[in-house]
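K.L.:
Build me a structure from this.
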Amino acid sequence: MVENNPFLSKEFSGVWMKHFGESQEIEAPNFINPVKFIKHAKLPVKQNIGSTLTKGIGYQKSKPEKMEINGTYLLYDIPSYFNNETAESKKIGFLSTKQYPGYLIELTAFANYQEYLQKTFSKSSRYKLNKYKKRLEECFDIRYQMIWGTVEIEAYEKIFDTFKNLLEKRFDDKEVYNNNLDPKEWNFYKEVVYPLLLEKKAGLFVIYDEENPIGITLNYFSDTIIFDAITVFDIDYAKFHLGSVTIMKILEWGWEHHFKIFDFSKGHYEYKTRWATQKYDFEYHIYYDRDSIKSKMTANCIKQFYELKQQLRDRKLNERLHKLTYLLKKNKKEKEKTLDYSFSNLESEIIPDHLEELNPKKLVNKHLKTIAFDFLYLNNECMKNLRIYKSDQKEIDYLLIGNQRQIGVKINIH
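P.N.:
Here you go, the predicted structure:
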């Protein structure tokens, strides 16, 4: 049983009920605890409070003199590594179905972050990871912060609004629907995270470029586990591998604060397989009344229904559905033009006194911003030293000047 599971807290449960279970009667059955249930909106079962918006709940078997069950109960997202004691008995039936895969890092298997890195990644991979972080910090004015504990509500709301904007930008670029951005779901997250954050049951890890958040990760916390919930970064900085830098910094923070597990949560992504030390399963648990034919049939139908859904996920049909949902929900955008550009070394230094200068921090042109960031990354230049000019020569369109070199840029958008 996970101690102080944030998804079973009164803060999480109370806000979830306000958004998804208002006016519903809450039931606390006597065969397991501390999970509570309400009637499912669509299926003929009772579902756990939190539904699929938790990142993993656990429970323990109750031991009253007489365990009773009234109907069919569905528990979502039970991580197999929680090792729950099931409440199966002569009266109570139990079924489970494997759903999403999960991935985690056992922090206690290593003395610190450096030992983990040494034992998990090859020398060349470690070099690349350290290079990403170093290059990011050399090119921009970077700082990191885990917002965890006291924070003013105005500052919190400002960061959460940026969080949403970055997610929209990210998934518009991918042209994929993200259910986190559904207004009802997003409003739940925005309301629930703040009280949990004050109790140190949630945190927002932020990467800043000067005072501008460019990477944000929502984490939840039990006494021993960091749950990675939602991560986003500004796609303009994609060259700098903010995803890897975020994981590195949160892991360092996790060891410093004596957590035992970093849980990447549900879903298979290639990066999780590289970082994780253990794979596990998310399971749905179903309890039913053995003496009720209706309850038994319902339980078996629910199990088959979710196993079918998992088979469809295995065939990647959910990914196609997310793309289709995006197209249905969003107005069809004009097809993004392809950027083709080349850097050219200059035969002689150009004195730009007569050229129009552009502010690198206020570039409206998305393509030019991409080019500028590539210039910084490839030449190990710093943003504060960068100057950009419109060229008056046919050979190049722009002139980029850093602290160490100047380069011409020719752009072809088609």
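
K.L.:
From now on I want contacts and neighbour counts done on CA atoms only, so please keep to that.
P.N.:
Noted.

K.L.:
so what does the strand or helix carrying Lys294 touch, helix or strand wise?
P.N.:
Here Lys294 sits within helix 293-314, counting by DSSP states H and E. For helix 293-314, the elements it packs on are strand 92-106, strand 278-289, judged by 3 or more Cα pairs under 8 Å, 6 or more residues apart in numbering; DSSP states H and E.

K.L.:
this one as well, want them side by side:
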Amino acid sequence: MKLLGIKSHNFSFDFFEKNTVPPFYKGIEDVPNAYFENNIIKDNNVHIVNCIMPYIGKRESTLNDDYGHYSKSYRLGYAMDFSNSSSATDYLKNVLGKKTYKSMRQDRQRLYRDHNIRLKVYHGEMDKDHYTYLFKTLKGYILKRFEGRTHTHTALSKWDFYVPTCYDMILSKNAAMFVLYDNDLPIAISLSFRHKNILTAAITSFNENYYKYSLGKLMFVNQIEWCFLNNCTLLDTGWGNIPYKIKFSNAAFYYDTKVFYPKKKLAKKMLAFFISWVLMLKYYCIVVFKEKRFNRPEITFKNRWLNLRSTNMHSQHVSLKTESS
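P.N.:
Below is the predicted model:
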């Protein structure tokens, strides 16, 4: 792609994990000016900006005047919208149903009965050495889980970014690390990023010796409960059709993909137009022929589309009322 003068960006990754936005934006409603401080373009390339969340990207924004773009919406994302729920229990019962909720609660009770379990949420304070230990443990769990598979966890390709940057983000409350301990052994670790009243789930892995307790699901429950205690009204679970993630989510949405081109370059404009259609067709080919999914999302998620009006941001932080730092 670089040989053709094409560069790619991930809006969601830049926004939540770097606290920036791709350089074609001069401003977005209710997003701090600091996110745009380094937005300088020094080339005439075509730029693909993937994974633009609608609850950010569809706000009133100012784009770089020198660039035009083609926009397509096709990649599905999933989220948990808590705006109409009175509590975590209320949300879980409504979304999971009584039978699944009861089964999940029993898994949690068995875990706490069989082991000396405690939850620790690091959000604002954390020992640096323990942070390093937890990241090393988390990577080990991911490598063990994907051992023998033909593909690897996408987070591993960004590991050199996560390790040196996430510690300061935890201290500044732009990230949170959820850790489930059995005595002093971390058995499940989840890393999430926060922007005002929105939490996005980034990485979760666990000790496979505890597989029978459904730790992946239980970590979702822990994050949901934390969101209610900390005024987070949206938990973005990202893209990828993982069944239990979809089960926990009550909202679906389309990410935007924008292909930017320099307005004064006719050849780049034509290339951008071509790329925008190729990317969409490629996605649908993967969905239909590889993943064997034929249902239209508009029908499958008929009553579950994300209500953008319910995701209004605020910057208030509330101290966690359970054990945390």
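
K.L.:
care to give me the TM-score?
P.N.:
For these two chains in superposition, a TM-score of 0.74 is obtained (TM-score structural alignment, normalised by the length of structure 2); 272 aligned residues with a Cα RMSD of 3.0 Å.

K.L.:
Now tabulate the helices and strands packed on helix 293-314 of structure 1 in CSV and tack on distance to Phe262 of structure 1 and mean neighbour count.
P.N.:
As requested, these are arranged in CSV below (distance: least, Cα to Cα, whole Å; neighbours: other Cα atoms under 10 Å):
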stretch, distance to Phe262 of structure 1, mean neighbour count
strand 92-106, 5, 20
strand 278-289, 10, 21
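
K.L.:
Need the ones you listed in TSV (columns: distance to Tyr144 of structure 1).
P.N.:
What follows is these, written out as TSV (distance: least, Cα to Cα, whole Å):
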stretch	distance to Tyr144 of structure 1
strand 92-106	21
strand 278-289	27
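
K.L.:
Pull the number of nearby residues for Glu85 of structure 1.
P.N.:
Other residues near Glu85 of structure 1 come to 13 when the count uses other Cα atoms under 10 Å.

K.L.:
Report the contact partners of it.
P.N.:
Applying Cα atoms under 8 Å, 6 or more residues apart in numbering, we find Glu85 of structure 1 in contact with Tyr59, Gln60, Lys61.

K.L.:
So which of the residues you listed is the closest to Glu283 of structure 1?
P.N.:
Using Cα to Cα, Tyr59 is the member of the contacts of Glu85 of structure 1 that sits closest to Glu283 of structure 1, with 13.0 Å.

K.L.:
correct me, but that closest one touches Ile32?
P.N.:
Yes: under the criterion of Cα atoms under 8 Å, Tyr59 of structure 1 makes contact with Ile32 at 6.5 Å.

K.L.:
In terms of packing, which of the two has more residues around it?
P.N.:
Between Tyr59 of structure 1 and Ile32, counted using other Cα under 10 Å, Tyr59 has the larger neighbour count: 21 against 18.

K.L.:
Spatially, and excluding backbone neighbours, which residue is closest to the more buried one.
P.N.:
Of all residues beyond its chain neighbours, the one nearest Tyr59 of structure 1 is Asn33 (5.6 Å), with distances taken as Cα to Cα, 6 or more residues apart in numbering.

K.L.:
how many neighbours does the one you found have?
P.N.:
That count, for Asn33 of structure 1 with other Cα under 10 Å as the rule, works out to 14.

K.L.:
can you check Phe205 of structure 1 too?
P.N.:
Residues within reach of Phe205 of structure 1, counting by other Cα under 10 Å, total 21.

K.L.:
in what helix or strand does it lie?
P.N.:
Taking DSSP H and E as the criterion, Phe205 of structure 1 maps to strand 202-209.

K.L.:
how about that strand, aligned to which bit of structure 2?
P.N.:
When structure 2 is aligned by TM-score structural alignment, the counterpart of strand 202-209 of structure 1 is residues 175-182.

K.L.:
Name the residues that touch the matching stretch?
P.N.:
The contact list for stretch 175-182 of structure 2, computed with Cα under 8 Å, 6+ apart, reads 115-123, 166, 169-170, 186-194, 219, 222-223.

K.L.:
Skip the chain neighbours and tell me the closest residue to the residue nearest the centre of structure 1.
P.N.:
With distances taken as Cα atoms, centre = their mean, the residue of structure 1 nearest its centroid is Ile230 (2.3 Å). Of all residues beyond its chain neighbours, the one nearest Ile230 of structure 1 is Leu218 (5.2 Å), with distances taken as Cα to Cα, 6+ apart.

K.L.:
For the counterpart of the one you found in structure 2, give its distance to Asn209 of structure 2.
P.N.:
Aligned counterpart of Leu218 of structure 1 in structure 2: Leu191 (TM-score structural alignment). Leu191 of structure 2 sits 20 Å away from Asn209 of structure 2, taking Cα to Cα, to the nearest Å as the criterion.

K.L.:
if you count what's nearby, which of these two comes out ahead?
P.N.:
Neighbour totals were compared for Leu191 of structure 2 and Asn209, and Leu191 leads with 22 against 8 (other Cα under 10 Å).

K.L.:
which residues touch Tyr144 of structure 1?
P.N.:
With contacts defined as Cα under 8 Å, 6+ apart, the neighbours of Tyr144 of structure 1 are Phe205, Val206, Ile207, Tyr208.

K.L.:
Oh, that last question was meant for Arg313 of structure 1, not what I typed.
P.N.:
Shown here is Arg313 of structure 1, whose contacts under the criterion Cα under 8 Å, 6+ apart are Glu319.

K.L.:
Can you find the partner of it in structure 2?
P.N.:
Counting by TM-score structural alignment, which is the criterion used here, Arg313 of structure 1 corresponds to Ile286 in structure 2.

K.L.:
just Asn379 of structure 1 next, same as before
P.N.:
Pairing criterion TM-score structural alignment: no partner of Asn379 of structure 1 within structure 2 is identified.

K.L.:
give me the number of residues near Asn379 of structure 1?
P.N.:
Around Asn379 of structure 1 there are 16 other residues, counting by other Cα under 10 Å.

K.L.:
and what of Asp43 of structure 2?
P.N.:
By other Cα under 10 Å, neighbour count at Asp43 of structure 2 equals 8.

K.L.:
May I have the secondary structure class of it?
P.N.:
Under the three-state scheme (DSSP: H, G, I helix; E, B strand; the rest coil), the conformation of Asp43 of structure 2 reads as coil.

K.L.:
Check the offset of stretch 258-278 of structure 1 from the chain's centre.
P.N.:
For stretch 258-278 of structure 1, the gap between its own C-alpha mean and the chain's C-alpha mean amounts to 12 Å (Cα atoms, centre = their mean, to the nearest Å).

K.L.:
so how far is Asn207 of structure 2 from the match of Leu218 of structure 1?
P.N.:
Here the distance between Leu191 of structure 2 and Asn207 of structure 2 works out to 15 Å (Cα to Cα).
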